[in-house]
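Colleague: Attaching a predicted model along with its sequence, questions to come.
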Amino acid sequence: MNLEDTTRKVIDSLDIDGLLERFDEPLYLVGGSVRDAILGRLGTDLDFTTPARPEKVKAILEDWAETVWDTGIEFGTVSAAYRGQQIEITTFRADNYDGHSRNPEVAFGDTLEGDLIRRDFRINAMALEMHTREFHDPMGGVTDLFKGVIDTPATPEQSFHDDPLRMLRAARFASQLGFDVAPRVRQAMEEMSAEINRITVERVAMELDKLILGQHPETGIDILVETGLMEHIFPEIPALLMSPDEHAQHKDVYAHSKQVLRQAIDQEEEPDLVLRWAALLHDIGKPDTRDTQDGRVSFHHHEVVGAKLARKRLRKLKYPKSVIEQVGQLVYLHMRFYGFGENQWTDSAVRRYVADAGELLPRLHKLVRADCTTRNKKKAARLARTYDQLLDWIDEIQAKEDLARVRPDLDGNEIMEILDLKPGPDVGRAWSFLKELRLEEGPLDREVAIAKLRHWWETQK
């Protein structure tokens, strides 16, 4: 690759007309923006650094950009929006860390090299001067980039001591880029894994999501498990590395879970965080439910236990309630399909399957298909055929009954009028009875529904 040609093309491709003319000090495209530009994947988030102080940068941007915000100005960063791009310009930094938190004592620097050496990884420590088009790579980031390796500018021990979150970022970049971490970085991660406990769970969750949404999440997951970091942040995942039974009657659950994740990704139209988490976690209930009787291994109700474990861990990581419930429900439902064989579904079972999945039904379809990792081609074909039959059945009933909105044939007001009830728990119980009746028998004529409701109410008395 000709870096001179690459840098020229990068500069020419940037839509920042008028910005350079306003800067009378050097302005460098820096960090991940340079890395992505060399890889041919530069997006619309552009990072720059400059010796100019924040107040001067702010004044320049206010004279040029469409929108400017200075929420990071105390750390030397001023942000702007311009023609669909988000631009961040940060004054050279020379930070000091106290070794207890990841928040540095901010100090502005005077040299580009001093700014680059403080960065997390060498592949993020390259810069491109916009006026002169000079490429700066004092740490050898391009070499690492071509080797596909993630290494730190300083020693990894010092880097991770300053900011333990960088250990997670190493795994995250491995996931996003398909790279591996350097041996010395891996060793430092193993020795310092407990340092991750200095980081807030919100920041941990943010990095985990970026890792899960990467192109190669299995790579990042392996790094976290192998270095011991995952034991501190999501111990249910390394717990999947169960010892095989003496007869090897169950598959490697950890390897299976990663394969299900990959097969779920292969079905995506676009990256789906909920689906990916559900695919990775769908069997986390197996270690707690493993049982051996008569030489056979079973995991009865592992989906129930797994759903509880998934919800509990995601709550500890302070995930949004919607994500917690959606992932938990998918884990809970992923075995429902296997309770029926070919030609063993009923209209009632189909209605309940759709009703329980609700808006998660498209994701559940993908998860169930991804969960088939058998090498037995006949078994795989049989499972696929059975699921195809289920989908046809869902379509057939949906065409007649509007399964997406299954509700009782009588509403609450009608229930109160028919049974001469006042608002209260009895109305809710009657409504639940009619909902179950609707799922079991499908839509009913009004008179039939009223007769069944009255008969049920007499039995309750």
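Modeller: Nice, thanks for sending it over.
Colleague: CA atoms for contacts and neighbours, from now on please.
Modeller: Fine.
Colleague: Identify the residues contacting the spatially closest residue to Pro26 that is not a sequence neighbour.
Modeller: Distances taken as Cα to Cα, 6 or more residues apart in numbering put Thr50 closest to Pro26, at 5.9 Å, once the chain neighbours are dropped. Thr50 is in contact with Glu25, Pro26, Leu27, Tyr28, Ile89, Thr90, Thr91, Phe92, Leu112, counting by Cα atoms under 8 Å, 6 or more residues apart in numbering.
Colleague: What subset of the residues you listed is buried?
Modeller: Leu27, Tyr28, Ile89, Thr90, Thr91, Phe92, Leu112 (16 or more other Cα atoms under 10 Å).
Colleague: Comparison target, given below:
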Amino acid sequence: MSEASAPHAADRRELTAAQRNAVAELLRVSPVADELGRRFVRAGHELHLVGGSVRDALLGRLGDDLDFCTDAHPDETLRIIKGWAESIWETGREFGTIGAQRDGLRLEITTFRAESYDQVSRNPVVVYGTSLDEDLKRRDFTINAMAVSLPDHRFTDPHGGLDDLSAKVIRTPSTPGESFGDDPLRMLRAARFAAQLRFAVHPDVHLAMTEMAADLDRITAERIRDEFTKLLCGADPITGLRLLVDTGLADRFLPELTGLKLEIDEHAQHKDVYEHTLTVVENAVSYEEDGCDFILRMAALLHDAGKPATKAVGSDGRVSFHHHEVVGARLTKARMKAMRYPKEVTAKVTALVALHLRFYGYGRGEWTDSAVRRYVADAGDLLPRLHKLTRSDCTTRNRRKAAQLAADYDALEDRIARIAAEEDLARVRPDLDGNAIMELLGVPPGPVVGRAWKHLKEQRLEHGPLDRDAAEAELLRWARAEGLIP
């Protein structure tokens, strides 16, 4: 840590006292932790609030999930909490963890660990430790290697986690190489904490992440996905994303992000797609109304993923990316599938990427009411997100152009609202349902009904609602043209 980034000693002492008092106060008003501590002490064992719980308490954001460590083995822990806990679960028993619930709090109690890794996968070989210091040393970062003993509230910080928390820096208890060699996922966790807490990684940590990025290949796609999702949903995802690209970690599981760094030369200038993308993500975050909208953020991140593959330079030196939304949607679907995202989430993000350019051209006055209906119908329940993504995509520094784009989209939203007031745009469907089609044409359920339904829906999109007589006349006209009726 440089002198410039380190807090003055007096400031550090003052902050330490204030934060220690905050932890003690939080524990004082939360009797569950002290009750549990007394039960372990009476049984001849230690109990410590530890890890993220201590970190979050110091930051004033302790939630309802509390992490503890103890010298008691799982069987002993079960005996101690039986009859006290309202519910108990043993899903983590293989790793020495017993879960319990009491007074609305979820408690995870883990036996001291001194685990080692096989250097091939992330799976640890669990070896129970014998001391708190040994347990804290094996944790990922110093800010997660602090403990508060119960019930006496003694604070333990052997690796300077409190100083690092004050300086907002992410550092490892052991050397970064040793820590990441044991568990490569910790490199991604460093970027995730940087995004969640708005912290900087220590230069030694940054160097190790860069040199050991390829070790991330040892980690399963599901675990990488979960860490990346938390990163993207952090308070400052841009910091985390830059770390992934700068260290080469993104190349291991999300190469499309690094690929946005297209070469820009004096003969074929275009907007910096990488920087533009980060700005779009930042804009999208500003449009959120109630916590992280992962689907919107992921669509913002990948909306231009198809540009590298579609870049072309014309004879006039102008750069184009024709149909990059189509290519981008295909790449997005493949990448999210590889990262094991659920099909429903993948489908929504892919659809937003495919639709994000649809609005451009509206300002030229070419859109009919039919085009507006199709825009709404194609977006479906993604329309609110599409509005936000399209507005986020406007990153031009030309104030006049930015104002015009904003005005055009205001006009489109007003037009959608006007048409919606006249028609049920949220549920665009044919004016005759399947039963009416079968009755009028005298056909059983089957492909003919589906074709007829599709035709009537096209008419509905093109012309708006038809009354019953007009809808029936149109169906009969279509059926005759298809040779289905004389």
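Modeller: Good, I have the coordinates. Just so we're clear, the structure is a prediction, and the values are computed from it rather than from any experiment.
Colleague: about what we covered before: what about the buried ones among the contacts of Thr50 of structure 1, which are in strands?
Modeller: Among those, the members falling in strands (DSSP state E) are Tyr28, Ile89, Thr90, Thr91.
Colleague: quick one: contacts for the aligned partner of Asp467 of structure 2 in structure 1?
Modeller: With TM-score structural alignment as the criterion, Asp467 of structure 2 lines up with Asp445 in structure 1. Contacts for Asp445 of structure 1 were tallied using Cα under 8 Å, 6+ apart; there are none.
Colleague: The same query, at a cut-off of 10 Å, please.
Modeller: Contact partners of Asp445 of structure 1, counting by Cα atoms under 10 Å, 6 or more residues apart in numbering, are Asp409.
Colleague: any chance of the ones in strands among the buried ones among the contacts of Thr50 of structure 1 in TSV, plus distance to Leu437 of structure 1?
Modeller: Listed next are these as TSV, based on distance: Cα to Cα, whole Å:
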residue	distance to Leu437 of structure 1
Tyr28	68
Ile89	63
Thr90	64
Thr91	67
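Colleague: now, which of those sits nearest Glu62 of structure 1?
Modeller: Ile89 (12.6 Å; Cα to Cα).
Colleague: give me every residue that touches the aligned partner of Phe294 of structure 2 in structure 1.
Modeller: By TM-score structural alignment, Phe294 of structure 2 lines up with Leu273 in structure 1. Neighbouring residues of Leu273 of structure 1 by Cα under 10 Å, 6+ apart: Asp209, Lys210, Ile212, Leu213, Ile265, Ala279, Val323, Val327.
Colleague: Let's see if you can find the most crowded of those.
Modeller: Within the contacts of Leu273 of structure 1, Ala279 tops the neighbour count with 30 neighbours, counted by other Cα atoms under 10 Å.
Colleague: Could you tell me which residues make contact with that residue?
Modeller: 257-265, 273, 327, 330-331, 334, 363-364, 366-368, 370-371.
Colleague: Could you rerun that using 8 Å?
Modeller: Ser257, Val260, Leu261, Ala264, Val331, Leu367, Ala370, Asp371.
Colleague: Please, which helix or strand holds it?
Modeller: For Ala279 of structure 1, the element it lies in under DSSP states H and E is helix 273-281.
Colleague: For that helix, list every residue counted as buried.
Modeller: Buried residues in helix 273-281 of structure 1, defined by neighbour count with 16+ other Cα under 10 Å: Leu273, Val274, Leu275, Arg276, Trp277, Ala278, Ala279, Leu280, Leu281.
Colleague: And that helix, how far out from the chain middle?
Modeller: Distance, stretch centre to chain centre, for helix 273-281 of structure 1: 7 Å (Cα atoms, centre = their mean, to the nearest Å).
Colleague: Kindly report the same for stretch 392-405 of structure 1.
Modeller: Per Cα atoms, centre = their mean, the centroid offset for stretch 392-405 of structure 1 relative to its chain is 31 Å.
Colleague: Repeat that for stretch 298-310 of structure 1.
Modeller: 21 Å.
Colleague: Structure 2: matching residues for that one?
Modeller: Using TM-score structural alignment, stretch 298-310 of structure 1 pairs with 320-332 in structure 2.
Colleague: Check which residues of that stretch are buried.
Modeller: His324, Glu325, Val326, Val327, Gly328, Ala329, Arg330, Leu331, Thr332.
Colleague: Over to stretch 125-139 of structure 2?
Modeller: For stretch 125-139 of structure 2, the neighbour count (16+ other Cα under 10 Å) marks Tyr128, Gly129, Ser131, Leu132, Asp133, Asp135, Leu136, Lys137, Arg138, Arg139 as buried.
Colleague: Tell me the spacing between the counterpart of the second one in structure 1 and Val225 of structure 1.
Modeller: Think Gly129 of structure 2. Matched to structure 1 by TM-score structural alignment, Gly129 of structure 2 sits across from Gly109. If you measure Gly109 of structure 1 against Val225 of structure 1 using Cα to Cα, to the nearest Å, the figure is 37 Å.
Colleague: what's the answer for Val201 of structure 1, then?
Modeller: 18 Å.
Colleague: likewise Leu165 of structure 1?
Modeller: Relative to Val225 of structure 1, and taking Cα to Cα, Leu165 of structure 1 is found at 16 Å.
Colleague: For those two, indicate the residue with more neighbours.
Modeller: Leu165 (22 against 19).
Colleague: Show the contacting residues for whichever residue in structure 2 pairs up with the more buried one.
Modeller: Matched by TM-score structural alignment, Leu165 of structure 1 corresponds to Leu185 in structure 2. The contact partners of Leu185 of structure 2, by Cα under 8 Å, 6+ apart, come to Arg122, Leu216, Ile219, Arg223, Ile224.
Colleague: Equivalent analysis for Glu422 of structure 2, please.
Modeller: Glu422 of structure 2 neighbours (Cα under 8 Å, 6+ apart): none.
Colleague: Can you tell me what it aligns to in structure 1?
Modeller: Checking TM-score structural alignment: Glu422 of structure 2 goes with Lys400.
Colleague: do Lys388 of structure 2 as well
Modeller: Using TM-score structural alignment, Lys388 of structure 2 pairs with Lys366 in structure 1.
Colleague: now swap in Tyr274 of structure 2 and tell me
Modeller: Checking TM-score structural alignment: Tyr274 of structure 2 goes with Tyr254.
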